[in-house]
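S.K.: could you look at this predicted model? Sequence included:
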Amino acid sequence: MKSEQQFWQDVASGVNPGWTVRVDPLSAGPTPNFTRNDAFIYVVDVASGWLGAGATTTEDAAKILASSRTLLADQDNVLTLGSVNTADVAGKAIALCGAAHADAAAPEVAAAVSMTVAALHETQTYARAVHANRQSGQADMAGHWIYIAYRTKNGEGIITRPVWVSSIHPGIGQTGRFLDPDRLLEIVRSVIHGDTSSTQTSVGDAIAADGGAMVSPKLLLPS
């Protein structure tokens, strides 16, 4: 059985689309233009306020999905994780990055963004986004994908929530560029507020049932 650290290294090396990964885009400078990329992934650890982001293409996202499923099929690699569910693995990778305040060179960051791509493919949000993208002539994975990981106060696991923003959404989405940092923070704060203040959704209900979420002051709505 391989160690947990080795697992993350395997994910980082085995799922490598050659994308650009950024850490804490909220404090980054001007966003470069990635003309070829159409899928922008943002991962958020709510407890620490840590964020990471990666840019890739729909074609490379399909390769990431296939590679991730192959890696997770290796039971020996994931015994220390306690699950082969991609949402669980992605959530744990994001939480580990947040707890360590990981920088872009850490294998956990590449693993977190890569496993998030695989986890997103299994959500209803992805299915709805694909339908909308095809109607507007966009590639299946096109747009901005925010994957939020909640650590609960009772410590019984990590709850994840996907969010999709179309690259052609008026006034929000951007094609070939990361979201404006202020806009990204606005969206993240709004979603977190909704999830942690209401039990009207499955995510909100799960958070409440597990004692509530730990939320960094950085990600709270302004009072």
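M.R.: Received it, and whenever you're ready, just let me know what you need.

S.K.: going by C-alpha atoms from here, please, whenever you check contacts or count neighbours.
M.R.: OK.

S.K.: pull out the buried residues from the longest helix anywhere in the chain.
M.R.: With residue count as the measure and DSSP state H as the assignment, the chain has helix 181-197 as its longest helix. Of the residues in helix 181-197, those with enough neighbours to count as buried (16 or more other CA atoms under 10 Å) are 181, 184-185, 187-189, 191-193, 195-196.

S.K.: use this one as the comparison:
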Amino acid sequence: MNNEHKFWHNIAATVYPGWDVFLDPLSKSSSGGLSDADTFIYAIDVATMWTAASCLRAMDAQRAADDMQRQLAGFKGGQITAADVAGEAIVTCGRNSSPPDSREAKIAINLTVCALRQTQTYKIATEKSGSMLGHWLYISYTLNNNGGILSRPCYFHPEARGLMDPDKLTSLIHAVVRGDLTNHTTLVGRTIKDSGGAVVAPALGLTP
């Protein structure tokens, strides 16, 4: 069993909390998910532009993340966090071209919800609202020099409900990635530069 398959075997066997999340393949014909969903999560692998989206209620996001953290507590003696594995799960889905509604994609989204809560972006965005209400992107890069994975969150809080239009989402991803590749004054930008750049899908029309 190679490392990639072993990773998925261990994660799938250990991390699969019992809460429901609606997964959407981001097709233009999609009508959205739960009618009362107000929190939208997008997991993106920059190297392949593999993307999975989900929606849930903000009131459920805290419980979902707590459930995931409890599951992770039993993995490798509790020495691993969602932030450690969410990016790897997203990149692995991209490499395997996992269907956006697959079990692997659901695991990646579950980990992403938990990982987002561990970020400074989450702390700032939820300081007033106290919830994850809004649109959250978790963008994962594969670094050139060592093949390491770097993930960064983005938060948007538009008034419109429902999953973001695919064209708008692609435009936002393009803008964020372009900024990360060219602005070396940020932590993400410096890390990418110091790592010899990152693998970027040709579809984005950008070069590291």
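M.R.: Sure, I can see it. None of these values were measured; they are calculated from a predicted model.

S.K.: adding distance to residue 98 of the first structure, write the buried residues of helix 181-197 of the first structure out as JSON lines.
M.R.: Formatted as JSON lines, the entries for the buried residues of helix 181-197 of the first structure read as follows, by distance: CA to CA, whole Å:
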{"residue": "181", "distance to residue 98 of the first structure": "18"}
{"residue": "184", "distance to residue 98 of the first structure": "17"}
{"residue": "185", "distance to residue 98 of the first structure": "16"}
{"residue": "187", "distance to residue 98 of the first structure": "19"}
{"residue": "188", "distance to residue 98 of the first structure": "15"}
{"residue": "189", "distance to residue 98 of the first structure": "17"}
{"residue": "191", "distance to residue 98 of the first structure": "18"}
{"residue": "192", "distance to residue 98 of the first structure": "16"}
{"residue": "193", "distance to residue 98 of the first structure": "19"}
{"residue": "195", "distance to residue 98 of the first structure": "19"}
{"residue": "196", "distance to residue 98 of the first structure": "19"}
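
S.K.: which of those residues sit farthest apart?
M.R.: The distance between the two most remote of the buried residues of helix 181-197 of the first structure (CA to CA) is 22.3 Å, for 181 and 196.

S.K.: the strands in the first structure, which residues?
M.R.: In the first structure, the strands defined using DSSP state E lie at 20-23, 39-45, 50-56, 143-151, 158-165.

S.K.: related to what we said a few turns ago, and of the buried residues of helix 181-197 of the first structure, the nearest to residue 154 of the first structure?
M.R.: Taking CA to CA as the measure, residue 154 of the first structure lies nearest residue 196 of the buried residues of helix 181-197 of the first structure, at 14.4 Å.

S.K.: which one in the second structure is aligned with that closest one?
M.R.: Using TM-score structural alignment as the criterion, the counterpart of residue 196 of the first structure in the second structure is residue 181.

S.K.: next one: that match from residue 140 of the second structure, what distance?
M.R.: Relative to residue 140 of the second structure, residue 181 of the second structure is positioned 13 Å away (CA to CA, to the nearest Å).

S.K.: and if you look at residue 34 of the second structure?
M.R.: Counting by CA to CA, the separation of residue 34 of the second structure from residue 140 of the second structure is 26 Å.

S.K.: neighbour-wise, which of those two wins?
M.R.: residue 140 (25 against 14; other CA atoms under 10 Å).

S.K.: what does that one correspond to in the first structure?
M.R.: So residue 140 of the second structure corresponds to residue 149, using TM-score structural alignment.

S.K.: before we move on, the earlier item: who's in contact with the match of residue 196 of the first structure?
M.R.: Applying CA atoms under 8 Å, 6 or more residues apart in numbering, one finds that residue 181 of the second structure lies in contact with 189, 192-193, 197, 208.

S.K.: which of those residues also appear as contacts in the first structure?
M.R.: Contacts conserved in the first structure for these, counting by both residues aligned by TM-score structural alignment, their matches' CA atoms under 8 Å: 189, 192-193, 197.

S.K.: many thanks, have a good one.
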